[in-house]
Structures are given as C-alpha cells and as structure tokens.
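Undergrad: my questions are about this predicted structure, shown below with the sequence.
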Amino acid sequence: MFKKLILLVVFMLVNVVYSQEISILVFSKTAGFRHKSIESGKQAVQKLAVKNNWKVVYSEDSNLFNDQDLSKFDILFFLNTTGDILNESQQNAMKSFFAKGKGFVGTHSATDTEKDWPWYVDMLGATFKSHPKQQKATLHINKEHGHQAVAHLNNKEEFFDEWYNFKDPVAKHVNVLATLDESTYSGKQMGMVHPITWYHHYDGGRVFYTGLGHTNAAYSDERIVKQIEEGIKWAAKITDVNTLTNKWTNLLKGDPYKNWDVFMGVPHNSVKGLPNVDPKSNGMKGEPLGLNKDPKKVFNFVKEKKDKHSVHITGEIYGALTSKQEYENYHLKLKVKWGEQKWAPRLDAKRDNGLLYHCTGPFRQFWNVWMRCQELQIQETDMGDYYALGGATSDVPTVTVEENGKPKKVYGIDGELKAGSSKRSFDNEKKHGKWNTIELITYNGTSLHIVNGKVVMALFNSRHHVKGMGTSPLTRGRIQFQSEGAEIYYKDILIKSINGIPKKYNKYLNQ
C-alpha cells in the first residue's frame, strides 16, 4: 500500500512538471442557433483543464475582445458559437491576437459564425451551409501529418453527429485530418472529398477545427475529447507536427498544393490586366492580393516525370510560395536557375528571389508580403548572402579556416551584421541559365548556407525581437520562396530531418 502511495505521488508530480500551464478563453456566444451541447462542452473542457493544469475562462462577453484582455490568453476556443458576435474593433483585436502567434480552436458551429467576415472565413477554412438529420457516418482518418489529434483513432471511425455541408469547398490552405465518407450517410452535398477536421497556420496563429460536437454525447466520447485536447495542445504550441524523417522527402512530388500555399502581395503600378491596381503603387504599400489568390499565375507548378513537379516563378508581383508546414532541424536541398524576364520596380537591379526560412508571424511582416524570417539570399552573384527580415537576427562571426595550406576568412563582414545583412565569403554561383544546387542546414539556431557544395555563410543564435521582451529563439517556422521581380525556376526541393550539423562541417562551427 505504501509503495502504491509513493508511486501515485511521483506520478502526480511528474504530471505537474510536464504539464504546461496555458490560459484558454472558451467563448460560446450565440447570435443564431444555440446548441444545447454547449454546457456539456464546457464540462469536458473543465476536466481537461484539471488534468493538464490549464487556466480556463468561460464567457459570452464580446467586450473581452480587446488587446489588453486577449493578451491574457494563449487560446481562443469558439465552442459552438453562431452568428455575428463581434463588432469591428473586436474583430481587429482578434486579428492582433493571431499576429502575436496565439492559437484558435473551433468546434462544430464555429463555421456558422461571422459568415460575412472574410478574414474569419479564411481563418477557419469553411462556412456552414446546411446539414441533414443527425445520423451515423464513417470518417476516414489521415495520419500522414503525425498530428496527435488523430493519432489515437483508427483509419476508419464511425460517429453519430450532425454533418455539415459547407458553402464552398474547404480552403486549400488547411491540412485535412479527417474526411466524411459520403456513401455512409444521407444528405451529403460536398462531393467526393468532404473534410470535417483539419489544422493549419493562419496570419501568425495556429488553427484547429473539428466539425464534430453537435450532441451532448459528443463531449462524453473519449475519442472526441482526446481530439479536442490534442488540438488545444497543438494550437498552444505545447506539441508540434513533424512530417519529416531522416530520409529525403520531395516537396514537389504528387499534388504540390498538398505542401504549398501562395501569398500574393501588392501589385506594382506597372502590372497590367488586373482591376483596381493603384497607379501610384510601389509594389509594397497597399492591400495585398492575399492567400492563394494568384490571378496572374506568378507561381506555376510544371508537371515533370514520375509524378514530380518543378516550379516556375514569373516574378511579376511580389509574393511567396509558402510551405504549409513548419520545420525545425533539417537539411534542405534544391536546384535553381534564372530565367530571362525582369519586372518593375527591379528592372535595373540584379535578379533576386530569396529563400526564406524560420518564417513566423503573419504574412505582410516585411514589404507587406513576407513573414518574419531568416533569408538565404538567392540573387545574381550573391547566392548565399544573409538577410534578416521582420525583426529576425543572428550572430555572424568571421571564421578562419585552412584552405590549400593557407588561412582564409570564410564568411561574415568582420563578424558584424550591417543593416540586417551579411555577405557570403565568395561567389560560387554558376553562369546565368545553369542549374545551381542550394543547401540549407539548420539545427538549434545554427545555419549553414551552401552554394554548389561550398559553405559560403554560417549563422548562429537565430532569434527575433519581441516587443518589450528583448529577443526569443527563432529555430522553427515555414519556408518561403520569393517572387521579387525576376523570373526563376526551382526543382528537386528535398528536405529531411537531422539530429545535428553533420561532422564534416565542424570547421565552420568554431565561433
């Protein structure tokens, strides 16, 4: 008995140590249909809060949606909200909440909320249209992302719920975790593919949604409660999704839209064939075209052999091909070559389309189009240079190595950043029109920029500035390929996880 008591105490202490305290605002205001299951949902969340040492506030007061009050929370949980529940200033406060890297969780009728607010519709990924009677249906579970919200489920699961048909196809920028098998119930309207649970990154924040949760019984179903629990943990950055292994993954294989989003910036005044282009636009100020809105087809996936693709970027409008996933501790390898076309406002400048990594925060952080990030510069004669965008920074010391029996400085400008940038040690780019191999190796805040097999830059202590709090590590994020006024081609974009910087590069790591 005494031993069992000791083990119980140890178990409880371990749970306390490894539980990460977060604050959640469970918001259940309704301006339309009110679900009787809201109270059951609150009870389920409260049990999870006790289990995980979370702080939870339950409210239907929209006045909490201001910068000061929302700053107290890590997660917004829209529990079966409905209708138009936020005014314009409250909506802006919610946008600011996302911009600070916070998280959002929505259940069931969160998609029947703020249906006339475009930002919210894009953020959530779908809008409720209709539903048939409550009934059983089979869900197909997608585990390829490694998301813990579905790790406990079988490949097929049957649930009883109220199954939503959405107004439009679910947005391309979401990562689908479960789809409804429309052959297993009546009243379906979405077609062959009917997502019902998903996650994604949006405007700086993390978003998790499940269409389950109409009934009281749903919040007593351990499968659904576990899904909500893990959705909260991911949205709060307690857990991460890692889609990589130690083997190379081709990010242009199969359906490329499975791995990539496109964000388009502000058209320059020289852009033709688009409505409402500001005749005074410099390509930076104004309203961006937005997420997966590329009317000029600046980004194009070209089908190659064996289900692989290449990427053609025209460069006409500033934009970013952006990975749907965040990555950390990896080796990225790709091939790149220049095209011929150049566009205003860079007609007289070098061709330039950088590789951005550790990208976090909203789009529009830099020049109204790119995220906060580190940059491996891809520019004519300057491949491998370093730039820091949107508040990012790194240490770039000069390092001397022995080459052909003689000492040589291999990167940095006297070990200092100048205006957020640093030159590579030498130009190792091939002649115009030839394919170049670019590699990025990044591990725990240290990064190597490698051009055609040669290390031309090393960075240490990757971090970003946090307003009023100094700096914070910047070691994880999305990947972006710029469109910045020049035609360019990419192919063979390969990535794999690593457990450290390969030993053969040790000579570059001595600060």
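TA: Looks like it came in fine. Everything numeric here is computed off the predicted structure, so don't read it as measured data.
Undergrad: for the rest of this, base every contact and every neighbour count on C-alpha atoms.
TA: Will do.
Undergrad: tell me the secondary structure at Gly231.
TA: helix (DSSP: H, G, I helix; E, B strand; the rest coil).
Undergrad: spatially central residue for this protein, please.
TA: In the chain, the C-alpha nearest the mean C-alpha coordinate belongs to His201, at 3.9 Å (Cα atoms, centre = their mean).
Undergrad: and after the strand or helix carrying that residue, which helix or strand comes next?
TA: When elements are assigned from DSSP states H and E, His201 belongs to strand 195-202. Next helix or strand after strand 195-202 toward the C-terminus (DSSP H and E): strand 205-210.
Undergrad: what's the angle between that next one and strand 195-202?
TA: 170 degrees (axes from the mean of the first three to the mean of the last three Cα atoms, to 10 degrees).
Undergrad: one more to weigh against that first structure:
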Amino acid sequence: MALLAIGAPAATQRSTEQARMIAGEPVTAPQRLTLTDLPAPTGERISLFDGASLTGWEPWLGYADPSITYQDRPGATPIGVSRDTSGDFAVRSVDGAPAIWVKGETWGSLVHRADLRDYHLRLEFKWGARTWAPREKLPRNNGLLYHTHGRPGEVFGTWRPSTEFEIMTGSTGMIVAVGGKVRGHTDVTYDPSLAAPHLRFRAGGREIDIVNGSPTWNVEAATDAERPVGEWNILDLYVVGDHAVHVVNGVPVAEVRDLATIAPDGSRTPLTHGRIQLQSEGAETWFRSITVEPITTLPRIVVEPN
C-alpha cells in the first residue's frame, strides 16, 4: 500500500522536519544485514495454495474507481463480493506452472481463511506486464498483509486492518500500518532521499511508534533486495507473537515488534495472530509456492562490518 501523492510543498516540508526530529540526523553508511539462528519448524509445513484453485481464499474488491480510495468521504460503495471476481483473481499457468494471478486493475485483496500465529510464511512473487490507473506511471505496488482482522473493507473500503509486508518496486519489505487502529515499534534512521516520511529501517536505530495517519505511518526497507521486474522473488515472513521479521530474497530488510491494536480509550492490545491478505493495488502480480510452518523463535538480524 502506498499513497498516491506526497502532498503540498508546505506539508512535505513539515513532514521532513518532523521526520528529522523523530529519527535524528541521517546515517550515511548503509547497513549490511544478514540473518542467523533460523528457527527450526515445530510442525508440518502446510501449503496455502493447492496449485489448482483459490480454495481457502476469499476475494474482496474496493471501489470501481481506485483513485477515490484514500478519500475520507468517497461518495461510493465498495464492490465487495457483489460481482464475479474471476477476472480479478484466478489460477493461471505462468512459466510452466500454476500460480495465483492478481490482475491489479480494481483494488482489493484475497484473504486466506486460516487464522495464523507463530509461523514462518514463504511465498514467491513476480510482477506481470500490466499496470493500471491511477498508478500506471508509479512503482508497481502490491502487498502481503498479515495479522489481518476486522471487517472486510474496513480500511478505505478496500482492505482489513493488518500489518503490511510491502511489495513495491524499490520498497519491498517496507513496514506499513494498515488502518488507524494498528500500531508497532521499529528502529529507524532519517533518510532524506526517501519520500515522506523519510524513515528507513536501521538495526539499532532510534525507536519509533508506527501510526497510520501520522509522520511515522510507514518505514522503508533497510535495502532494496528485490530482483528485476519479471523475475521471481522469495519473501520470508517470520512471526512470533507480536514480533515479525521481513526477509526479501534471503536478505533481512525490516523488523517490527509490539504489534497491537488501539481501542478508542487508548488501551493497547497485543496483535499476535490473524489472516493474511494478498493485495491488488494497481499492478498485475503472480504468486506461487505459498507455505506456512509453525515456529516458536525468530531469526536474529546481524549487522555485518562494512
């Protein structure tokens, strides 16, 4: 999930100043991160895609015109499940094998029915050829949303509240709070080369609270580990309780902890389980080899000497 525009220059300047205050001065040397202490599975590996159908997956579509998605009062009703979605999500053959095809033209998601906790999820994805308005000229965009809960379309009429493992060219692995009720902590540095909010994951950096609708609504991946468009990528998501690690093609790129939901009275409830969503957000995308296995510990991110 990525907003369509950064906003007016004055607002952007305020956001830049806020980000600098939050994260401090930029760190010039990028980190080289590796993953150690990979957890041993404590049970059977299960496939969430049977290779033949969308059994176990529930579709949901947002607005017929995706450009109104982020408006407070869009003046329209989400499509939901009121039409046949086989032209939006389907199982098709690509590179000689079946995969889940997401057209991307109408925004929405496929939500798996399984309520998952304490797991290692692995999937493969690659971009298709098509991109669609209003993002046809912007970076290709999709997302793996986890700890999904709440009502269909609760967020912008299109998604359910969740934490996002962003899938976007140049930003795969970014952390995003999907919905105003989701929170999480991570460590960052200020990176002026990024669009607002200018925050990049940095192991040992300054701790922030990820809050949608605030200057800390997302945190960019530590590095761009995605392969070129048209090639398959492997994503690994490790989740134990309210703590998760994002890995792209074997490279750890982000870590988020203290995931929680916030009640109207401000009380914080740990977010430790939920469904997953595969987004549709303006770019044709293929998914395959989607598996989960139970774990009880997380891998450790190590900073290598430069």
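TA: That came through, no problem. If you're wondering where the values come from, they're calculated on a predicted model, not measured in any experiment.
Undergrad: quick one on the thing from earlier: aligned to the residue nearest to the centre of structure 1, what sits in structure 2?
TA: For His201 of structure 1, the aligned position in structure 2 is a gap, per TM-score structural alignment.
Undergrad: might one say that Pro294 of structure 2 is in contact with Asp118?
TA: Yes: using Cα atoms under 8 Å, Pro294 of structure 2 is in contact with Asp118, at 5.9 Å.
Undergrad: distance of Thr55 of structure 2 from Val111 of structure 2?
TA: Applying Cα to Cα, to the nearest Å, the value for Thr55 of structure 2 to Val111 of structure 2 is 11 Å.
Undergrad: neighbour count: these two, which is higher?
TA: Applying other Cα atoms under 10 Å to Thr55 of structure 2 and Val111 shows that Val111 carries more neighbours, namely 22 against 12.
Undergrad: trace the more buried one over to structure 1, please.
TA: Aligned by TM-score structural alignment, Val111 of structure 2 pairs with Thr322 of structure 1.
Undergrad: pretty sure that match is touching Lys258, no?
TA: No: counting by Cα under 8 Å, Thr322 of structure 1 sits too far from Lys258 to count as a contact (11.3 Å).
Undergrad: what about the longest helix seen in structure 1, distance to the chain center?
TA: In structure 1, taking DSSP state H as the definition, the longest helix is helix 2-18. How far helix 2-18 of structure 1 lies from its chain's middle: 37 Å, per Cα atoms, centre = their mean, to the nearest Å.
Undergrad: what's that helix packed up against?
TA: Applying 3 or more Cα pairs under 8 Å, 6 or more residues apart in numbering; DSSP states H and E, one finds that helix 2-18 of structure 1 contacts no other helix or strand.
Undergrad: 10 Å instead?
TA: helix 38-52 (3 or more Cα pairs under 10 Å, 6 or more residues apart in numbering; DSSP states H and E).
Undergrad: and for Pro294 and Asp118 of structure 2, which residues touch both?
TA: Taking Cα atoms under 10 Å, 6 or more residues apart in numbering as the criterion, Pro294 of structure 2 and Asp118 both touch Tyr238, Val239, Val240.
Undergrad: quick check: strands, which of these are part of them?
TA: Applying DSSP state E to the shared contacts of Pro294 and Asp118 of structure 2, the entries found in strands are Tyr238, Val239, Val240.
Undergrad: so the first one versus Arg300 of structure 2, what's the distance?
TA: With distances defined as Cα to Cα, the gap from Tyr238 of structure 2 to Arg300 of structure 2 amounts to 11 Å.
Undergrad: looking at these two, which is more packed in?
TA: Shown here are Tyr238 of structure 2 and Arg300; by other Cα under 10 Å, Tyr238 has more neighbours (26 against 15).
Undergrad: list the contacts of the aligned residue in structure 1 for the more buried one.
TA: The alignment partner of Tyr238 of structure 2 in structure 1, by TM-score structural alignment, is Ile441. With contacts defined as Cα under 10 Å, 6+ apart, the neighbours of Ile441 of structure 1 are 329-333, 447-450, 458, 495-498, 500-502.
Undergrad: tell me the counterpart residues of stretch 228-237 of structure 1 in structure 2, please.
TA: Aligned by TM-score structural alignment, stretch 228-237 of structure 1 falls on no residue of structure 2.
Undergrad: scratch that, stretch 455-466 of structure 1 is what I was asking about
TA: So stretch 455-466 of structure 1 is aligned with residues 252-263, judged by TM-score structural alignment.
Undergrad: how far does that stretch sit from the chain's center?
TA: 12 Å.
Undergrad: for the stretch 151-300 of structure 1, which segments count as helices?
TA: Using DSSP state H, counting those that start in this stretch, the helices of the stretch 151-300 of structure 1 run over 222-235.
Undergrad: what about the strands in it?
TA: Along the stretch 151-300 of structure 1, counting by DSSP state E, counting those that start in this stretch, strands occupy 156-161, 165-166, 175-180, 195-202, 205-210, 249-250, 260-264, 290-291, 299-303.
Undergrad: hey, which of those is tucked in deepest?
TA: Across the strands of the stretch 151-300 of structure 1, averaging neighbours per residue (mean count of other Cα atoms under 10 Å) puts strand 205-210 on top, at a mean of 26.
Undergrad: structure 2: helices as residue ranges?
TA: According to DSSP H, the helices that structure 2 contains are 9-23.
Undergrad: contact partners for the residue nearest to the residue nearest to the centre of structure 1 when sequence neighbours are not counted?
TA: Closest residue in space to His201 of structure 1, ignoring its immediate chain neighbours: Val207 at 6.0 Å, by Cα to Cα, 6 or more residues apart in numbering. Contact analysis of Val207 of structure 1 by Cα under 10 Å, 6+ apart lists 75-77, 98, 102-106, 123-125, 174, 198-201, 231-232, 234-236.
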